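Q: With the sequence up front, the predicted model follows.
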Amino acid sequence: MKDWWKIVVAAVFEVGWVIGLKHADSGVEWVGTAVAIYVSFHLLIVAGRTLPVGTAYAVFVGLGAAGTVIAEIIFFGVPVKPAKLILIAVLLAGVIGLKFVTDEGGEKEWHGSH
């Protein structure tokens, strides 16, 4: 379960760097964006060592996309549209469902050619 939390934290940092790519204006903001990119992908890579990579990546991207849309609404005044909120809910339901149906030990490690 600890590795799934790494994915959640990585997704939070993903929201930070995606917003930073769009809104960073100063050197400090660009450094913060770069740090967020590093932390986000580092946590994804570390968690991917034990979690099924495809599922971990799908959860990472889904949470990051939903978080980015929500952050734009909250922090940047992007208009709230009911259809957008419904689609975010569907996306999150899919991500959560994918996590629950994934066998965490189901993928075998690859050690060279087989």
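A: That came through fine.
Q: only C-alpha atoms for contact and neighbour calcs from this point on.
A: Will do.
Q: Quickly find the element holding the nearest residue to V95 once chain neighbours are set aside.
A: The spatial neighbour of V95 that comes closest, neighbours along the chain excluded (C-alpha to C-alpha, 6 or more residues apart in numbering), is V59 at 5.3 Å. Following DSSP states H and E, one finds V59 within helix 53-76.
Q: Near D3, how many other residues are there?
A: Residue crowding around D3 was assessed by other C-alpha atoms under 10 Å; the count is 17.
Q: and the comparison structure, right after this:
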Amino acid sequence: MGWTYVLFAAIVEVFWVLGLRFSETPLEWVGTIVAIVFSFYFIIKACEVLPSGTVYAVFTGSGAAAIVLIDAFIFHADFSIPQLIFIVLIIIGVVGIKMTTNDDVSTKNEDIQGAD
């Protein structure tokens, strides 16, 4: 379930970053703030079962890659082959981190709390 929370956080991150860029009315700003709250809620939930460093790396990497692609394909921002190569490297890194992460952090947290 932790990776699902990371996925949700990254998806919602795209909305709040776009909200920061395009919000003009109070209602749009409220929507942006709500998206930020949900994004960080999902991050907190993911950190309960996954290492926080892993969660943060995957969250920021996947969100950044998605936003660059949205800027390029939806908002027609400049996009180059080197940018594509670096996005592919980010995706490879995110997949590599996911594949090498032990999902058993909640047990470790219980062991640490039990030692007090």
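A: Perfect, I can see it now. Just so you know, these numbers come straight off a predicted model, no measurement behind them.
Q: List the TM-score for the superposed pair.
A: Scored against TM-score structural alignment, normalised by the length of structure 1, the superposed chains reach a TM-score of 0.89; 113 aligned residues with a C-alpha RMSD of 1.8 Å.
Q: Looking at the alignment, what corresponds to the residue nearest to V95 of structure 1 in structure 2?
A: V59 of structure 1 maps onto V58 in structure 2, with residues paired by TM-score structural alignment.
Q: For S80 of structure 2, see how far away its match is.
A: When C-alpha to C-alpha, to the nearest Å is the yardstick, V58 of structure 2 and S80 of structure 2 sit 23 Å from each other.
Q: Those two: who's more crowded?
A: Comparing V58 of structure 2 with S80 by neighbour count (other C-alpha under 10 Å), the higher total belongs to V58, at 24 against 9.
Q: contacting residues for that one?
A: In this structure, V58 of structure 2 makes contact with V6, V94, I97, K98, judged by C-alpha atoms under 8 Å, 6 or more residues apart in numbering.
Q: If you rank the residues you listed by neighbours, which is first?
A: Taking other C-alpha under 10 Å as the neighbour criterion, V6 ranks highest of the contacts of V58 of structure 2 with 27 neighbours.
Q: picking that back up, check the mean deviation of the helix holding V59 of structure 1 from structure 2.
A: Using mean C-alpha distance after the TM-score superposition for structure 1, helix 53-76 of structure 1 ends up 1.0 Å from its aligned counterpart in structure 2, as a mean over the superposed pairs.
Q: go on, stretch 88-101 of structure 1?
A: Distance for stretch 88-101 of structure 1, averaged over aligned residues: 0.6 Å (mean C-alpha distance after the TM-score superposition for structure 1).
Q: any idea how far that stretch is from the chain center?
A: Its chain's C-alpha centre lies 13 Å from the corresponding centre of stretch 88-101 of structure 1 when counted by C-alpha atoms, centre = their mean, to the nearest Å.
Q: Pull out the buried residues from it.
A: Of the residues in stretch 88-101 of structure 1, those with enough neighbours to count as buried (16 or more other C-alpha atoms under 10 Å) are I88, L91, L92, V95, K99.
Q: Can you show me the helices along structure 2?
A: According to DSSP state H, structure 2 carries its helices in the segments 2-22, 26-47, 52-73, 81-100, 105-115.
Q: buried ones in the first one?
A: Under the neighbour-count criterion of 16+ other C-alpha under 10 Å, helix 2-22 of structure 2 has 2-3, 5-17, 19 buried.
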